[in-house]
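Peer 1: got a structure for you, letters missing:
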């Protein structure tokens, strides 16, 4: 878990003083001198805190690396190695923390860092998480500035195995909650996203994703904030509601939606003073009703998310143990996150002795618009606190999606958000099933293709009347052709009449009744269309390629 830092222009930092400060931090916080060993015979993970008697060499309590770079490519390779190299730590030998000084061009002879140099503080993820960084920054500032570190039991950076905490907490209520909220949920059924290809069960996953980001802009961000505050709902919960509508439309009407969400926060008091790995992944389920208005869905998501957060401490492994028949929970492939970026005055900046050492965010970027991700599809909302504006990012796995599909999906998401908030008064009571997923760039070609108006010379207006008129004029001309099959107008009329008589006599179709037809494109489809029209019915096409639940919903 690397955190890269750089100095503000015009400032310097003493490497010797920094090393002494880090030594004080490691001595104080038990998590930074803890060994973890897995006992295969007992099938247990054994934890041991290294005491002063065990420390033969204090300098060996953490790793210190010094390298140089000249180009951005070289710097990227170093950052990549810090992020992905599994051999940087040794859990058995309690080497769980390291710091890496990256000098620009050459190692400083006077042991001072400048603004072009970088420092990476890297922690093993089994013993450290993102909320722990606030304590680390505070202590680094104090230790560097004063040369000493106060020991406060409330802020003592220590690692306790989560299993110990589980034994001290009542899990009965949480267990019952997750059993209830996931009742009848098909956890191993994937959402019907617009995949360009499918991954075989034994196929290697590359973890490469296409990442597309779009800014809300000032006006749309303002409308989003106003709607959240006026309805007493958090930005995260409002984003949940929008994302579920988007997935409902993107999956052609799936109403039981279950996705994964990472939890990095401490929602219970007993966890707030403990440092360790407390990240958890929880299922976020929405049983959506298509005829709900956005207002109704928002209230539902608000209550559901609030209840889920109260029990978010329940480990994912325990949730999945309640469903032993689910071998591969597919909800883990689709995720959502809501991120508030740090401001200049927040905890991403350390000011040791006025040196102004700031956190440098970096992600593992592979190429243009490509990053690494464990998820197949993830939407991320970002709130930039400095300018108080929103943006969102859609990441789609390159194993499953073409880049063009991810771009189009992001554009459609942006279009739907605009549709909801720019004309909120007219949209808030509108059924969510009536919201459009078509982006403005797609509307013009769609309108052009649907402009099929034809002027007929005959005064007859009904389609089947016009068809009979054509039969009388050209009885032996080719009326319809598909591959090796064809029918003349006269032959087509015969089959159409048989079809219409069957609808009238056997199915008792009355004028104006909607008659659905679910067939592949074929000569039979044309016969069915004209037969329905001739019987006086209203033709409704259905695609046999649609999921059964969608066909059932349309028929109902």
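Peer 2: Arrived safely. The model shown is predicted, which means the values in this text are computed figures rather than measured ones.

Peer 1: C-alpha only now, for contacts and for neighbours.
Peer 2: OK.

Peer 1: report the contact partners of residue 29.
Peer 2: 156, 157, 158 (Cα atoms under 8 Å, 6 or more residues apart in numbering).

Peer 1: how far away is it from residue 249?
Peer 2: From residue 29 over to residue 249 the distance is 49 Å, taken as Cα to Cα, to the nearest Å.

Peer 1: ok, residue 137 next?
Peer 2: According to Cα to Cα, residue 137 and residue 249 sit 44 Å apart.

Peer 1: more neighbours: which of these two?
Peer 2: Between residue 137 and residue 249, counted using other Cα atoms under 10 Å, residue 249 has the larger neighbour count: 21 against 18.

Peer 1: contacting residues around the more buried one?
Peer 2: Residues counted as contacts of residue 249 (Cα under 8 Å, 6+ apart) are 433, 437.

Peer 1: if we go to 7 Å?
Peer 2: residue 437 (Cα atoms under 7 Å, 6 or more residues apart in numbering).

Peer 1: wait, is it part of a strand?
Peer 2: No. Counting by DSSP: H, G, I helix; E, B strand; the rest coil, residue 249 is not part of a strand but helix.

Peer 1: buried set for stretch 297-310?
Peer 2: Neighbour-count burial for stretch 297-310 flags 297, 298, 301, 302, 304, 305, 308, 309 (criterion: 16 or more other Cα atoms under 10 Å).

Peer 1: helix, strand or coil for the fifth one?
Peer 2: If I follow you right, that is residue 304. Following three-state DSSP, residue 304 is assigned to helix.

Peer 1: between the buried residues of stretch 297-310, which sits nearest residue 517?
Peer 2: Of all the buried residues of stretch 297-310, residue 297 has the smallest distance to residue 517: 32.6 Å, by Cα to Cα.

Peer 1: second structure follows, compare the two:
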């Protein structure tokens, strides 16, 4: 012990002691991430009644006097971290009066003030590591906010602070002149302090004792795998430790069944719950090497039980889940792991990391990324004379790990940061703290439901193999087995053109196609295609007659497709930019008897088959040249001569083997692609881009997806599609809703 003078908010001298191993870790973290509130330990309690402010403040100061660790700051001497303990220190109660606000705004203001307080970092080298704030909502209602740094406080310490606060406040309020007089004080003086523990720990943990502990953990944790829980987000290079919490309540009957199972298998309830948690992680990850961190009080000596301080240690519970064991077999493995770990619990986690020196990543904790605990710290109900107390729930916005899962038994007289919602509950209660940079809220809600379902399955049959344990809820099973697996759909027994005609009846004046300034309504497109169909029938087009169509995308081209189908034929799309030899092959291979084209194309056929020539079976219809004759035909719908199993079109492949091959597609196949789909909702009012050339199968979805669902087909110029910037601008200007894009 060394005297080094005075420090802030203290008087007289400061005494120097070595820091504990656990304090060393938190100090290092604070140096690595300065100015963070990551290790703040806050709690808030609502006080209703007549409050004695002086007695409350004196109670906290007596607690600070009793526990040296609450008068401690930290520094370094000769490169080593040390505790700087002030001989005297006082805590001032910060009173914030919210009564000037409208009543309706006070609760929100309290929440905001608490959020600011708990995110306010502590300076480990200066000032008190305990802050007490009192928010006054009205003359008889307060919120007491207690905030400490984890370097001087742990979960067990909460119970001690609550107990001492209740006893001391009662005594001060009763007007006892000096609690430090042995006959009057409600609390005996503490025989040792936290600094004594830190000194003893360093003296004891060396030589054979240290080597015995290290030997076990080296063997237990060699070649430890990193747990990779699938999430829709990845670990950040610079972790932000942002968190949220969701709660779980297990019913009494399930809790009792779990306790009975534990007793029958010679295990503790903690072991059974840990086995279930590791089984769930196995089901989520597929990994069989599962390591979970578990905090322990580390107060296995009687003289430590009444000390406030950071004693807690973390055990790495690594279980082998290989071979798809039954839950009973897994529980046996977990029991062996837990017994071994508790037998070697005296090795500080910090020494373990120092010894194993695992590969460090800023985005991951060393050795384990998930935490599990069954909390059993003996917390008494805080009672203050003249006051009614209840928890004041506030949002926890930090997460120290990927997942932290805490459970409590109801018999523990539960109190915590999570509020009063469980005061009348039975069974087990839990809180799952999760990293919001990794997990969505809905995913965590499903995880909690899966955990409960798995527990029920293990209770029902502990000899079930892990892979067979149920985890899905009834709703999820229905979704998986029925909704997602019900691929059968009711498709109309109508041909493409018949479905189109039904849309015409419903919305005749709606725009069907638009290419630049050219726009056709459904009625106009239907009338024009009917005239063409009547004309084609005069040329002999009937059921499954193959009709070529070699045109640039346009409303006239779409009318051509419909006209061919209405006549009973099947279209053969031909890209006019293809080489003449390739087009000639496709015409001959398909034995096309009629070809629709435009007047500005040079046809890829022999001179004997040029338009107007005789002596050839190929009839060429130039829509621009021949439209005068076509327009003389009826605009009425034709009598249908085809079925859904007749051909709708024949499209030729790219010819990767050297020769293009024609693929025949029926009306039914097109219906199934674009009608009553379960992968996209197409509906009237949508705008569907037509980007693909006519001979590419993507055009099938674009054209018929729009026209058979009452949407608008919007043509996009080919040159525009080749420029990402122009394409994006065109999509925005045309207000396109649906795009069908294939990878290049």
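Peer 2: Nice, I can see it. Bear in mind that the values here come from a model prediction, so they are computed numbers and not experimental data.

Peer 1: TM-score for this pair?
Peer 2: With the length set by TM-score structural alignment, normalised by the length of the first structure, the two chains reach a TM-score of 0.67; 429 aligned residues with a Cα RMSD of 3.7 Å.

Peer 1: which residues does residue 415 of the first structure contact?
Peer 2: residue 439.

Peer 1: counterpart of it over in the second structure?
Peer 2: Aligned by TM-score structural alignment, residue 415 of the first structure pairs with residue 453 of the second structure.

Peer 1: buried ones in the one helix or strand that match maps to?
Peer 2: For residue 453 of the second structure, the host element (DSSP states H and E) is helix 441-460. Using 16+ other Cα under 10 Å as the test for burial, helix 441-460 of the second structure gives 444, 447-459.

Peer 1: go on, stretch 89-107 of the first structure?
Peer 2: Neighbour-count burial for stretch 89-107 of the first structure, with 16+ other Cα under 10 Å as criterion, is recorded at 89, 91, 94-104, 107.

Peer 1: identify the residues contacting that stretch?
Peer 2: 32-37, 61-70, 116-124.

Peer 1: before we move on, what about stretch 10-28 of the second structure?
Peer 2: 1-6, 81-89, 151, 195, 198-199, 348, 350.

Peer 1: where in the first structure does that stretch fall?
Peer 2: Counting by TM-score structural alignment, stretch 10-28 of the second structure lines up with no residues of the first structure.

Peer 1: same check, this time on stretch 326-336 of the second structure
Peer 2: On the first structure, the counterpart of stretch 326-336 of the second structure by TM-score structural alignment is residues 293-303.

Peer 1: wasn't residue 384 of the second structure part of a helix?
Peer 2: No. Counting by three-state DSSP, residue 384 of the second structure falls outside a helix, being coil.

Peer 1: ok, now how distant is it from residue 171 of the second structure?
Peer 2: Residue 384 of the second structure is 10 Å from residue 171 of the second structure, by Cα to Cα.

Peer 1: which helix or strand contains the equivalent of residue 162 of the first structure over in the second structure?
Peer 2: Alignment note (TM-score structural alignment): residue 162 of the first structure maps to residue 198 of the second structure. Secondary structure assigned from DSSP H and E places residue 198 of the second structure in helix 194-204.

Peer 1: ok, residue 521 of the second structure - how many residues close by?
Peer 2: 18.

Peer 1: re the thing from before, buried members of the contacts of stretch 89-107 of the first structure into PyMOL, please.
Peer 2: Listed next is the PyMOL selection for buried residues among those, using 16+ other Cα under 10 Å:
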select buried, resi 32+33+34+35+36+61+62+68+69+117+118+119+120+121+122+123+124
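
Peer 1: rewinding a little: now the helix holding residue 198 of the second structure on the first structure. Mean distance?
Peer 2: With mean Cα distance after the TM-score superposition for the first structure, helix 194-204 of the second structure departs from the first structure by a mean of 3.6 Å once superposed.

Peer 1: next SSE after that helix?
Peer 2: Later in the chain than helix 194-204 of the second structure, the nearest helix or strand by DSSP H and E is helix 207-221.

Peer 1: buried residues, that next one. List them.
Peer 2: By neighbour count on 16+ other Cα under 10 Å, the buried set for helix 207-221 of the second structure is 213, 214, 217, 220, 221.

Peer 1: which position in the first structure pairs with residue 271 of the second structure?
Peer 2: Looks like residue 271 of the second structure aligns to residue 237 there (TM-score structural alignment).
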